[in-house]
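*Asks:* Sequence first, then the predicted structure:
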Amino acid sequence: TLARIKALFQKISDNGLDNVSEVDFKSCGDVHRDLDLLKMKVIELQTQLYDLDEDYQPLHTKLHEIDGIEKDLEKYQDHYRLSMSQLRRVHTRINQVWQEHKFQHDSARTALQTTELQCAVIKAKICDQSAHLSTKMDDIRHHMIRAKEEESGATTSYLAHISNWYKAQSASASSQKSTREIEWEEELAVCDRLLLGLNDFSKGLKAMRKEQRKRVTHSEQVMEQLNTQKSDIEQKINSLETEAIAKLDAVRQRFILPTPKSSSMLINIPRIFGLLSFFFFPPSKKKKKTGQQR
C-alpha cells in the first residue's frame, strides 16, 4: 500500500491528473491539495510502519536469541549424548569386571574355608602322629640304653645314659653292634624321616593357606578399587545429568514460561520445548521423518 501511494504521488507530481483514473485515485479537484493529502498519507503509513517495527523489535531480538540458543542446544545435545554414552559404557564394563572378581573372590574364600577345615584336621593328625613317633623314638632309645646297661653292668642314671648314648653314636665304629641295636637304629632313622616329612607337609599346608589368603585379599583390593572407579563414574553421570537439567531449566525459564510483557510476542517459542525434551526423550524414526518433511 505504501509503495502504491508513493508511486501515485510521484505520477501526479510529474504528470498531474491526466493519466490517473478515478479507480486508482479520487481527486478533490485541486492537484496541490491532492498531493498534500497523498504526502500526509505516506507519512502516516511510514509512521505506522516505524511504530510496528519498534513494537516488534523485542520479538525480533528474542527470535534471534532463540535461534542462537537452539544451535547451542544442538551442540550441547551432541556433547551430552557422546559423554553419557562413554560414561555408561565404562560403567557397564566396570560392573562386568567387578562381577568377575566377585566370582573369583567367592570361589577363593570358599576354597580357603574348606582348606582351613581340612588343614585343622590334618594338623591335628600330624600332631598326634608326631607325638606318637617322638614317644616311640624315646622308647627305642630307652631300650637301647637298657641293653647297653645290661651288657656293661653299669648303674648310671637314665639321663647320663642318654648323654652317653649320643656319645656312643659318634664312636660306634669302635664297638660291634648287635642285630637288635641295628634294628633300633634303623627304626629311629625311619621315625626321623617320618617326622621330617610331617613337618614339611605341615609347612606346605601353611604355604597353601597363605597363598589362598593372598588371593582373597587381592580380590578384595581389586573390588574396592573397582567400586571407587564405579562411584566416580556414577558421580560424573549425575553431574552431567544435573548440568543438563539446570541448562534446560534455565532455557525454560527464559524462553518457554511467558511473562506478562512477553506473552503477546512469544508465539512460536513452544518449538524450543520439543528440542529441550529431545535430550531425555529421543524421537522415534517416525517423528524424525515427520520433522524432515516439515
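*Replies:* Received it, and whenever you're ready, just let me know what you need.

*Asks:* use CA for all of it now, contacts and neighbours both
*Replies:* OK.

*Asks:* Distance-wise, check Val216 relative to Lys102.
*Replies:* 10 Å (Cα to Cα, to the nearest Å).

*Asks:* Those two: who's more crowded?
*Replies:* Neighbours were counted for Val216 and for Lys102 using other Cα atoms under 10 Å; Val216 has more, 22 against 16.

*Asks:* Which element, helix or strand, includes Thr135?
*Replies:* helix 31-152 (DSSP states H and E).

*Asks:* packing partners for the helix or strand following that helix?
*Replies:* From helix 31-152 onward toward the C-terminus, using DSSP H and E, the following helix or strand is helix 158-170. Contacts defined by 3 or more Cα pairs under 8 Å, 6 or more residues apart in numbering; DSSP states H and E place helix 158-170 against helix 31-152.

*Asks:* Which helix or strand contains Lys230?
*Replies:* Judged by DSSP H and E, Lys230 forms part of helix 179-251.

*Asks:* Report the angle between that helix and helix 31-152.
*Replies:* 170 degrees (axes from the mean of the first three to the mean of the last three Cα atoms, to 10 degrees).

*Asks:* From the contact counts, what lies against helix 179-251?
*Replies:* Looks like helix 179-251 contacts helix 31-152 (3+ Cα pairs under 8 Å, 6+ apart).

*Asks:* returning to what we had before: tilt between the helix holding Thr135 and helix 158-170?
*Replies:* 100 degrees.

*Asks:* Could you tell me which residues make contact with the nearest residue to Asn95 once chain neighbours are set aside?
*Replies:* Nearest non-adjacent residue to Asn95, counting by Cα to Cα, 6 or more residues apart in numbering: Lys230, 7.7 Å away. For Lys230, the contacting residues are 91, 94-95, by Cα atoms under 8 Å, 6 or more residues apart in numbering.

*Asks:* Leaving out sequence neighbours, find the closest residue to Glu220.
*Replies:* Per Cα to Cα, 6+ apart, closest to Glu220 is His105, 7.1 Å.

*Asks:* So that neighbour is in contact with Ser219, correct?
*Replies:* Yes. Using Cα atoms under 8 Å, His105 is in contact with Ser219, at 5.5 Å.

*Asks:* returning to that earlier point: closest one of the contacts of Lys230 to Asp67?
*Replies:* Of all those, the one with the least separation from Asp67 (Cα to Cα) is His91, at 35.6 Å.

*Asks:* What spatial separation is found between that closest one and Leu195?
*Replies:* Taking Cα to Cα, one finds His91 at 55 Å from Leu195.

*Asks:* this is the other structure I want to compare:
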Amino acid sequence: AMSQEQQQLVSVIRGVHEKLRFDYQSTGDEERVWEGHCRDAELRKRYADSMLRLATTIWPFRDRIEWCHQTLRNYFYEGGLKRALRSLPSFDQNAESAMEHALRLLQLPPGGKVRLLDVGSCYDPFRCYEDIEAVAVDLTPAREGVLECDFLKLRVTDPSGGRWSPYVLTDPLVELPAASFQAVVLCMVLEYLPSCFQRWTFCRKAAALLRPYGLLLVVTPDSKHQQRNVAMVASWREALGNLGLPKLRYEKRQHLHCMAFYRCGPVRELCEGEEVAEARKMYIPQDSRDYVALFSRVGVEERDEAADVALGEGFSELPDCVDL
C-alpha cells in the first residue's frame, strides 16, 4: 500500500493535471489556460517539489532514466545508428560512407559527449552520466542547474555558424538555435499538457532542435497492461513518423511506455490542415474523460476503489501515474 506521504504527493501531481484538463475542457482556450497556470507560481512550486520528492525517493529512481541512457548508448556508440541507417529505404549500400555522413551531420566527435536537452527535467537526472552533456530545462525548476523555460513559448532560431556555444544558455531560457542537440528527452512531460496541440508543439520543437540523425526519447506513464493503450502508442508513432522521425525502439515497462525516434532528413514542413490532423494524433487516454462532469459532482465523489488500488500498487512499482 502507498504510504501517506506518497498519497499526498500523488494527489498534488494528479490535482494539477486534472485542473489543467478541467480548465481546458471548460474554456477550449489552451493558451489562456496555460498562461493562467504560468501565473500560478505557488501551485507550480508545490507540483515541482512533489515531483522531485517522488522522482528521487519513491519511484525506482533509475528505471526511466536508465532506459533513456541505455538506448542512447546503444544508438550512438554500439551500432544502433548503423542498423537504423541500413533500414532506411534510401540506404546506399556503402554503409561506411553513409555512417561517416551521418556522424558528420550529427557533429558527434569520436568519444565525445552526447549533447542532450532534457525538457521538463525537474531535477536534471542526466547530469550524473559521463558521456552526456545535459541541458536541463523546466517551467518550474526544482533544483539549481535546471534552467527555467516555458518550452511551449521557446523560440527556435536559425543556427548561426552551425557550431554550438554554451553562451546561448540564458536563465530563463527563451530561445535556442535549431539543430543544437544530438538527443532530446521528453520524459513524463507530455501528459502534463492539457491539449493535443500543445503536445504536438513540444514534439515539433524537439524535432527542430535535433541534429540530423539525432535521437528523440519519449517516456510516458501508463497504469494499464500492454494492450490497453496500444492505439495511442501507434498514433504517436504515426504523427512523429510524419514529422520525419521514424521509430527506433519501443518498450512497455510495467507502468511506462518508453519510445525512441530518430531524425532522418529535414523536419517536414506541414500545411495548416496537416498540422491540425497530426496534432490530434497526440492524444492521451485522459483526454476522453469528462473532467467538467467529474469536478461538478458534489464534493467530487471519491475515486472508485479499483482506481485507488491500481494507484497504490502502481506507485510501489513506478508512477502508475495513476493515470496522472
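*Replies:* Received it, and whenever you're ready, just let me know what you need. This one's a predicted model, so the numbers in the text were calculated from it and none came from an experiment.

*Asks:* Mind checking the TM-score on these two?
*Replies:* After superposition, the two chains reach a TM-score (TM-score structural alignment, normalised by the length of structure 1) of 0.19; 82 aligned residues with a Cα RMSD of 5.5 Å.

*Asks:* coming back round to it: what's the separation between the residue nearest to Glu220 of structure 1 and Lys206 of structure 1?
*Replies:* 20 Å.

*Asks:* With Ala120 of structure 1 instead?
*Replies:* Distance from Ala120 of structure 1 to Lys206 of structure 1, by Cα to Cα: 11 Å.

*Asks:* One more: Glu151 of structure 1?
*Replies:* Distance of Glu151 of structure 1 to Lys206 of structure 1, given as Cα to Cα: 47 Å.

*Asks:* Repeat that for Ala124 of structure 1.
*Replies:* 14 Å.

*Asks:* Quick check: buried residues in the lengthiest helix in structure 2?
*Replies:* Secondary structure assigned by DSSP state H gives helix 4-27 as the longest helix of structure 2. Neighbour counts over helix 4-27 of structure 2 (16 or more other Cα atoms under 10 Å) mark 6, 9-14, 16-25 as buried.

*Asks:* packing partners for the helix or strand where Ser235 of structure 2 lies?
*Replies:* In this structure, Ser235 of structure 2 sits in helix 230-242 according to DSSP H and E. Judged by 3+ Cα pairs under 8 Å, 6+ apart, the packing partners of helix 230-242 of structure 2 are helix 272-280.

*Asks:* Measure how buried Arg89 of structure 1 is and give me the count.
*Replies:* 12.

*Asks:* do the one 10 residues further on as well
*Replies:* The burial metric for Gln99 of structure 1, expressed as a neighbour count using other Cα under 10 Å, is 13.

*Asks:* for structure 2, what spans make up the strands?
*Replies:* Under the criterion DSSP state E, structure 2 carries strands at the ranges 114-119, 132-138, 147-148, 155-157, 175-177, 181-187, 210-221, 247-253, 256-262.

*Asks:* mind putting those strands in a markdown table, mean neighbour count and distance to Phe295 of structure 2 included?
*Replies:* Shown next, in a markdown table, are the strands of structure 2 (neighbours: other Cα atoms under 10 Å; distance: least, Cα to Cα, whole Å):
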| stretch | mean neighbour count | distance to Phe295 of structure 2 |
| --- | --- | --- |
| strand 114-119 | 23 | 30 |
| strand 132-138 | 22 | 28 |
| strand 147-148 | 23 | 31 |
| strand 155-157 | 15 | 35 |
| strand 175-177 | 18 | 37 |
| strand 181-187 | 24 | 28 |
| strand 210-221 | 25 | 23 |
| strand 247-253 | 16 | 31 |
| strand 256-262 | 23 | 27 |
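
*Asks:* Relative to Val233 of structure 2, which of those strands is closest?
*Replies:* Per Cα to Cα, nearest to Val233 of structure 2 of the strands of structure 2: strand 256-262, 8.0 Å.

*Asks:* How about residues contacting the closest one?
*Replies:* Outside strand 256-262 of structure 2, the residues touching it (Cα under 8 Å, 6+ apart) are 64, 67, 71, 213-223, 233, 240, 245-252.

*Asks:* at 7 Å instead, please
*Replies:* 213-222, 245-252 (Cα atoms under 7 Å, 6 or more residues apart in numbering).

*Asks:* Likewise for stretch 139-157 of structure 1?
*Replies:* 161, 165, 181, 184.

*Asks:* For that stretch, list every residue counted as buried.
*Replies:* 140-142, 144-146.

*Asks:* Skipping adjacent residues, who's closest to Ala111 of structure 1 in space?
*Replies:* With Cα to Cα, 6+ apart, the residue lying closest to Ala111 of structure 1 is Gln212, at 7.8 Å.

*Asks:* tally of neighbours for that neighbour?
*Replies:* Gln212 of structure 1 has 18 nearby residues by other Cα under 10 Å.

*Asks:* Asp138 of structure 1 now?
*Replies:* 14.

*Asks:* Could you do Arg44 of structure 2 as well?
*Replies:* So Arg44 of structure 2, with other Cα under 10 Å, has 19 neighbours.

*Asks:* gap between it and Gly80 of structure 2?
*Replies:* 38 Å.

*Asks:* ditto for Pro221 of structure 2
*Replies:* In terms of Cα to Cα, Pro221 of structure 2 sits 25 Å off from Gly80 of structure 2.

*Asks:* so Leu210 of structure 2 touches Leu176, yeah?
*Replies:* No. Assessed by Cα atoms under 7 Å, Leu210 of structure 2 is found out of contact with Leu176, at 11.1 Å.

*Asks:* residue ranges of the helices in the stretch 1-150 of structure 2, please?
*Replies:* All helices of the stretch 1-150 of structure 2, identified by DSSP state H, counting those that start in this stretch, fall at 4-27, 30-39, 41-53, 63-77, 80-86, 95-106.

*Asks:* Quick one: list the elements packing against the second one.
*Replies:* Secondary structure elements in contact with helix 30-39 of structure 2, counted by 3 or more Cα pairs under 7 Å, 6 or more residues apart in numbering; DSSP states H and E, are helix 4-27.

*Asks:* quick one, the helix it packs on and helix 30-39 angle?
*Replies:* 140 degrees.

*Asks:* quick one, helix 4-27 of structure 2 and helix 41-53 angle?
*Replies:* Using the same axes, to 10 degrees: helix 4-27 of structure 2 against helix 41-53 is 140 degrees.
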